[in-house]
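>>> Structure of the sequence below:
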Amino acid sequence: MNKTLSLSLISLALLGACTSPSPNAPLRYSVPEQPEAASGVTAKPGWAYGRQAVAAANPLATDAGLQILRAGGSALDAAIAVQMVLGLVEPQSSGIAGGAFLLHFDGQKVTAHDGRETAPATAQSDLFLGADGKPLPFDEAVLSGRSVGVPGALRMLEAAHRQHGQLPWAQLFTPAITLAELGFKVSPRLHTLLQTDPHLKKDPLAARFFYTAEGQAWPVGHVLRNPEYAHVLRRITNEGSLALHEGPVAQAIVQRVQSPPRPGSLSLQDLRDYRPREREALCFDHTAQARALRICGFPPPSSGQIAIGQILGMLSRASAQGPELAGGLPSPDFLHRYTEASRLAFADRAQYVADPDFVSAPAGDWRSLLAPAYLAQRSQLIGAQSMKLATPGQPSGTATSWAPMPAQTEYGTSHISVVDAKGRAVAMTTTIEAAFGARRMVTTDPARPGGFLLNNQLTDFSFAPADAQGRLIANRVEPGKRPRSSMSPTLVFDPATGQLLMSGGSPGGALIIHYTAKLLTGTLHWGLNAQQAVSLPNFGSLNGPTLLESKGFPSSTVDALKARGHDVREMEMTSGLQAIERTPSGWFGGADPRREGVVLGD
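As a prediction, this is how the structure comes out:
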């Protein structure tokens, strides 16, 4: 553990708690102390607050959200401020040229705001096929204009702000603009990812901004200023999302997308035409420790809530052979049952889940995949030995002509959770997909340093549009379609009272589903607090090998799983969980020790 970073984070949290002004004080944004210590796994204490709290992946972003709350902003206002700062200080994970799923609770109702990117109007199903008709290598697809989807996060946040905002739109950008102009200190994580990324410095604009003349990443603590990002944000404060979707910024985006190698077809018309969607949150009932719960998440095009609901539902019906925890860690028996349930859930995910504007739900309702009778039937397939590879089921007896989507790499993202003093809450997962997205930086003025990075979100579509028999894949590329996602922003409620119990989520590509399921299992079933649950070692399966976090489990656990037929792979599983849970005295937040996040509040 790096004690310097741990103490720095704790001190920042305590400072925020001790200096809270009276509620609704005018926003006078001040730059907080910035993290400088080494990267790596850092133990975190968890943070308790009485009225309100913000959890995000970087202390500067968390602090921005808290300052907005203290100025009288809503949870949604705070989330917007957090996102704009993350786009500056954590550009590898999210930004204004990316997408996001936002769950909002106004004290009475949960709303799902879909800011997922879309495929250009001229995109075709062979977008990621080479001249030989075979899928392109993943990196070749990512590092191309073809991978860039029409950005959706900013326009979605603008629409959500019209409904749920309290402070003026322009005021929410003050922290990010200030930090972009004055500069922020490069964090250990940003430095590490810059130094190890083999592709970003191939882009001339990114190389000039993120690296020294010798091609080395700026060192930890280097003050990095981004005047171009500040310029773009100032335009957005005056013009709203039009500043990104029309005019000089839009022209700069299109120019970068349509430049070699492998130019994309994204056009000015695509940017003008983008519209966010407001969807009905997908909620299911769940029982843990004899307590009734209501767990709400995002519907398709996210696969997260369906898969999490299936895993938890099958686990509750599968016969346990022993305790679920052993020595404070998930036991071999639990891991066996969990990964078997995961295989079944991911088989259904590959078969059915895609953009609901293009693909019908099985039996006409996505809840058919969460129906108690269906989950009971699927759970019976969990036996004493690993099935290794699961096949999709048929909810409500529905037959399908879709082909399962082949396994494909997923990356990226960041998560934000906020609860405000008036009982409103946000869970938002936000992304540009791979680290540093398509590795294409956008600027409206090459003489002005900085800018923002484009997403590579279209690589979340299936590269192959059909299988060898010609059956179409639900999550194939189509014009205007949103790619399937694993993002899993989650809100948990007491159904009897309607009271919010938790806001949480994580980055991590397809493993987001397992990280979020771990959080829910640890807090709701095992009685752990949010920090304890977040800090547990990670585990899961994507319907293949059983995945365990490196150095997280004893060899006896690995051996026990192998004895039950599991192909065990130990690997880095760098989650970035953020969670805020209700306590008798207020709120308690946890942040992932694998990343730089903190929880701040009053």
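
>>> alpha carbons only for contacts and neighbour counts from here, please
Fine.

>>> Scan this protein for its longest helix.
helix 332-352 (DSSP state H).

>>> Please report how far the residue nearest to residue 582 when sequence neighbours are not counted lies from residue 316.
Counting by C-alpha to C-alpha, 6 or more residues apart in numbering, residue 582 lies nearest to residue 501, which is 5.0 Å off, once chain neighbours are set aside. Per C-alpha to C-alpha, to the nearest Å, residue 501 is found 21 Å from residue 316.

>>> still on that earlier bit, for the longest helix of the chain, name the packing helices and strands.
Counting contacts by 3 or more C-alpha pairs under 8 Å, 6 or more residues apart in numbering; DSSP states H and E, helix 332-352 packs against helix 304-317, strand 539-540, helix 555-563.

>>> Identify each buried residue in stretch 555-572, please.
557, 558, 561, 562, 564, 565, 566, 568, 569, 570 (16 or more other C-alpha atoms under 10 Å).

>>> Residue 573 is in contact with residue 512, correct?
No. With contacts counted by C-alpha atoms under 8 Å, residue 512 stays clear of residue 573, the gap being 10.1 Å.

>>> neighbour count winner among those two?
The residue with more neighbours, out of residue 512 and residue 573, is residue 512; 28 against 18, by other C-alpha atoms under 10 Å.

>>> The more buried one: what secondary structure?
At residue 512 the chain is in helix, as set by DSSP: H, G, I helix; E, B strand; the rest coil.

>>> Pull up the gap between the nearest residue to it once chain neighbours are set aside and residue 541, please.
Distance criterion C-alpha to C-alpha, 6+ apart; nearest residue to residue 512, sequence neighbours excluded, is residue 506 at 5.7 Å. Distance from residue 506 to residue 541, counting by C-alpha to C-alpha: 17 Å.

>>> Another sequence for comparison is provided below:
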Amino acid sequence: MNDRTHRHDTLPRTWAACLAAVLLTACAASDSLAPYPGKHTRAEEALIQPEGPSGQRLRIGRSFDRHAVATAHPAASAAGLEMLRAGGSAIDAAIAAQMVLTLVEPQSSGIGGGAFLLHHDGRRVQAFDGRETAPRGVRTDMFVGPDGKPVPFMQAVVGSQSVGVPGTVSMLGMAHRQHGRLPWGRLFEPAIRLADDGFELSPRLHTLLAAEQALRDDPVARAYFYRPDGQPHPVGHQLRNPELAEVLRQLARRGPEAMQDGPVADAIVQKVREHPSRPGALDQADLRAYTPREREPLCFDHAAPPRQLRICGFPPPSSGALAIGQILGLLARAPGNALALGGTPDAAWLHTYTEASRLAFADRARYVADPERVAPPAGRWQSLLDPVYLDERARLIGPRRAARVEAGEPTGRVSAWAPMPEQPEYGTSHISVVDAHGNALAMTTTIEAGFGSRLMVSTNPARPGGFLLNNQLTDFSFVPADESGRRVANRVEPGKRPRSSMSPTLVFDRATGELLMSTGSPGGALIIHFTAKTLLGTWHGGLSPQSAIDLPNFGSLGGPVLLEAERFPASTVQVLEQRGHTVNQVPMPSGIQALQRAPDGRWLGGADPRREGLVAGD
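Reported below is the predicted structural model:
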């Protein structure tokens, strides 16, 4: 069965009315928000959560004949659909959607951050790298305190020292020059209209604003997001952002250069360098020097009988495709049917998956960093996916939790790099688009932590609003070297791009080259697991995209097994503990988007019920 035959054919009325009219006034959630329970400590939740939970919403799988766009907010999906209906390309739709997300989902992504974009034009796959870079003036030990220890994580996040050079707009400009069909300025019209007229504050944004403290310390952000009594505006409040509207007008007129020179660039630098307590290093020269990169996508073959798949993801500085490729490859070599995921996984399956994940994350911690600064093992990143190497690693998976897991040696000799110590990794949003011209994309976009560095840029204090700056430098290792002096590959260096877990993914039929899927998710380091779950559920479990997304979340960052709270039976936890695992049940609010080609050629869409995402199309 596909989504057309096994799910209801109607959307909740509020969302359906919004999308049918393609009106860019954000739709208020009429469906009730279920609480997201679970016993967990604040420390556990802070370690893994890019954004807090805000309840779950009914999501209905849908199918489309011509084109579709899946984003994290109905208004952004509507903006993308408006461009597709106007004859635009997948790139056009993604740009329009990203500009709206800057407004309606400011905690996750925006023009003050970075992004990875995978694009397929019917012939080839391209990887557009808009990852932020470290300013020229950073120090390698910038996150080490006077006592020689890493500073507390949130101390590093909040303020301007964590701000990297934004890259999203420059990267989108590069992609648009190659694949855009509509004029650049046209793509900003939905977001400008919505910023001028206002959008209804959603339940999710309200929940996150209420829980946020550091954002209130920024006067621009406080005046925009909060009432005079310090409380966030209520759900449904019409929130206008005239300052962002003016910034977007400048971008529409001048192109990406407006982020690198002129009033917007000056306002960014002023915000960073004039921070009252922790001024940052970013300056005008850093902005002018920023250059997006076009990289070779990282693709690997994967058997999903009766198909042979070709899965393409983003290469370093992303660790996502490598880790997903290793996990899938290790599961394929494990005893039993370790790839099958057609429902809530049992303890035996979770044990195997966790041990495969721990092996992949050990390699990630040692090897993955900016490829322009760090050479891959054996001279190529594919060495970590070589069949002989995966055979060797798979033999390390036993019936009980391994007491110690270390990085492998694909070169056959001991690596000179020190493993990066575990530290939190946050944020992001994901966009998947297919158009009527044979183009498709997967783009994961971020300002890192929820609300980024908690700094809001404004070019004119008389106008309310603005946009938030990233805290992407905290994706570098706080520790530049280990106790023996071996350097960490992902240490901070001027001009360097920090390692990421963002995993935009395109799936193809290996025999025919036909595009079969676009998917990805937000979620910090858990992005790897959320994306892997979707691939396993659809291609090995036979599920529709929506059903695969709806499955309980799970994963491991190298330590305990993480299970989505209240989604697994007690017996599963008990058996995992008997196999030697520590199990933490925590909220795991992914934001997966997926578009999958059905056998009849239609596109099946799915959006994560844990956030506000929606799929729109014709």
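
>>> Could you tell me the TM-score of the two chains?
Scored against TM-score structural alignment, normalised by the length of the first structure, the superposed chains reach a TM-score of 0.95; 587 aligned residues with a C-alpha RMSD of 1.6 Å.

>>> After alignment, which residue of the second structure pairs with the residue nearest to residue 512 of the first structure?
Alignment note (TM-score structural alignment): residue 506 of the first structure maps to residue 521 of the second structure.

>>> what's the matching range in the second structure for the longest helix of the first structure?
So helix 332-352 of the first structure sits over residues 347-367 in the second structure, by TM-score structural alignment.

>>> Can you say which of the helices and strands packed on helix 332-352 of the first structure is nearest to residue 336 of the first structure?
Smallest distance to residue 336 of the first structure across those (C-alpha to C-alpha): 6.7 Å, for helix 555-563.

>>> who does that closest one touch, helix- and strand-wise?
With 3+ C-alpha pairs under 8 Å, 6+ apart as the test, helix 555-563 of the first structure has helix 332-352, strand 568-571 packed against it.

>>> By how much does it deviate from the second structure on average?
Here the mean offset of helix 555-563 of the first structure against the second structure after fitting is 0.8 Å, by mean C-alpha distance after the TM-score superposition for the first structure.

>>> In the second structure, what range does that helix match?
With TM-score structural alignment as the criterion, helix 555-563 of the first structure aligns to 570-578.

>>> Without its sequence neighbours, what residue ends up closest to the residue mapped onto residue 121 of the first structure from the second structure?
Under the alignment (TM-score structural alignment), residue 121 of the first structure pairs with residue 136 in the second structure. Spatial nearest neighbour of residue 136 of the second structure, excluding adjacent residues (C-alpha to C-alpha, 6+ apart): residue 494 at 4.5 Å.

>>> how far away is that neighbour from residue 423 of the second structure?
21 Å.

>>> so who does the match of residue 506 of the first structure touch?
428-430, 444, 502-504, 527, 530-531, 590-593 (C-alpha atoms under 8 Å, 6 or more residues apart in numbering).

>>> and residue 467 of the first structure, what does it touch?
403, 473.

>>> Map it onto the second structure.
Aligning on TM-score structural alignment places residue 467 of the first structure opposite residue 482 in the second structure.

>>> re the thing from before, are we agreed that the match of residue 121 of the first structure is in a helix?
No. Counting by three-state DSSP, residue 136 of the second structure is not found in a helix; it is coil.

>>> In terms of helix, strand or coil, where does the residue nearest to residue 582 of the first structure fall?
At residue 501 of the first structure the chain is in strand, as set by three-state DSSP.

>>> hang on, it packs against residue 584?
No. The criterion here is C-alpha under 8 Å, and residue 501 of the first structure misses it with residue 584 at 10.8 Å.

>>> Please tell me how far stretch 273-281 of the first structure is from the chain's geometric centre.
18 Å (C-alpha atoms, centre = their mean, to the nearest Å).

>>> in that stretch, what's buried?
For stretch 273-281 of the first structure, by 16+ other C-alpha under 10 Å, it's 274, 275, 276, 281.

>>> Can you name the residues in contact with it?
The contact list for stretch 273-281 of the first structure (C-alpha under 8 Å, 6+ apart) reads 103, 110-116, 118, 150-152, 155-156, 159, 296-299.

>>> Would you reformat the contacts of residue 521 of the second structure as TSV and include distance to residue 568 of the second structure and secondary structure?
Shown next, in TSV, are the contacts of residue 521 of the second structure (distance: C-alpha to C-alpha, whole Å; DSSP: H, G, I helix; E, B strand; the rest coil):
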residue	distance to residue 568 of the second structure	secondary structure
428	26	coil
429	26	strand
430	26	strand
444	29	strand
502	26	coil
503	26	coil
504	28	coil
527	20	helix
530	16	helix
531	19	helix
590	17	coil
591	20	coil
592	20	coil
593	23	strand
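
>>> can you put those in JSON lines and add distance to residue 417 of the second structure?
Shown next, in JSON lines, are these (distance: C-alpha to C-alpha, whole Å):
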{"residue": "428", "distance to residue 417 of the second structure": "28"}
{"residue": "429", "distance to residue 417 of the second structure": "31"}
{"residue": "430", "distance to residue 417 of the second structure": "32"}
{"residue": "444", "distance to residue 417 of the second structure": "28"}
{"residue": "502", "distance to residue 417 of the second structure": "23"}
{"residue": "503", "distance to residue 417 of the second structure": "24"}
{"residue": "504", "distance to residue 417 of the second structure": "27"}
{"residue": "527", "distance to residue 417 of the second structure": "25"}
{"residue": "530", "distance to residue 417 of the second structure": "28"}
{"residue": "531", "distance to residue 417 of the second structure": "28"}
{"residue": "590", "distance to residue 417 of the second structure": "32"}
{"residue": "591", "distance to residue 417 of the second structure": "33"}
{"residue": "592", "distance to residue 417 of the second structure": "33"}
{"residue": "593", "distance to residue 417 of the second structure": "35"}
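
>>> what stretch of the second structure lies opposite the helix or strand containing residue 233 of the first structure in the alignment?
In this structure, residue 233 of the first structure sits in helix 227-239 according to DSSP states H and E. Aligned by TM-score structural alignment, helix 227-239 of the first structure corresponds to residues 242-254 of the second structure.

>>> Now the matching stretch on the first structure. Mean distance?
Superposed on the first structure, stretch 242-254 of the second structure shows a mean distance to its aligned partners of 0.4 Å (mean C-alpha distance after the TM-score superposition for the first structure).

>>> Report how many residues lie close to the aligned partner of residue 316 of the first structure in the second structure.
In the second structure, the residue paired with residue 316 of the first structure is residue 332, using TM-score structural alignment. When counting by other C-alpha under 10 Å, one arrives at 20 neighbours for residue 332 of the second structure.
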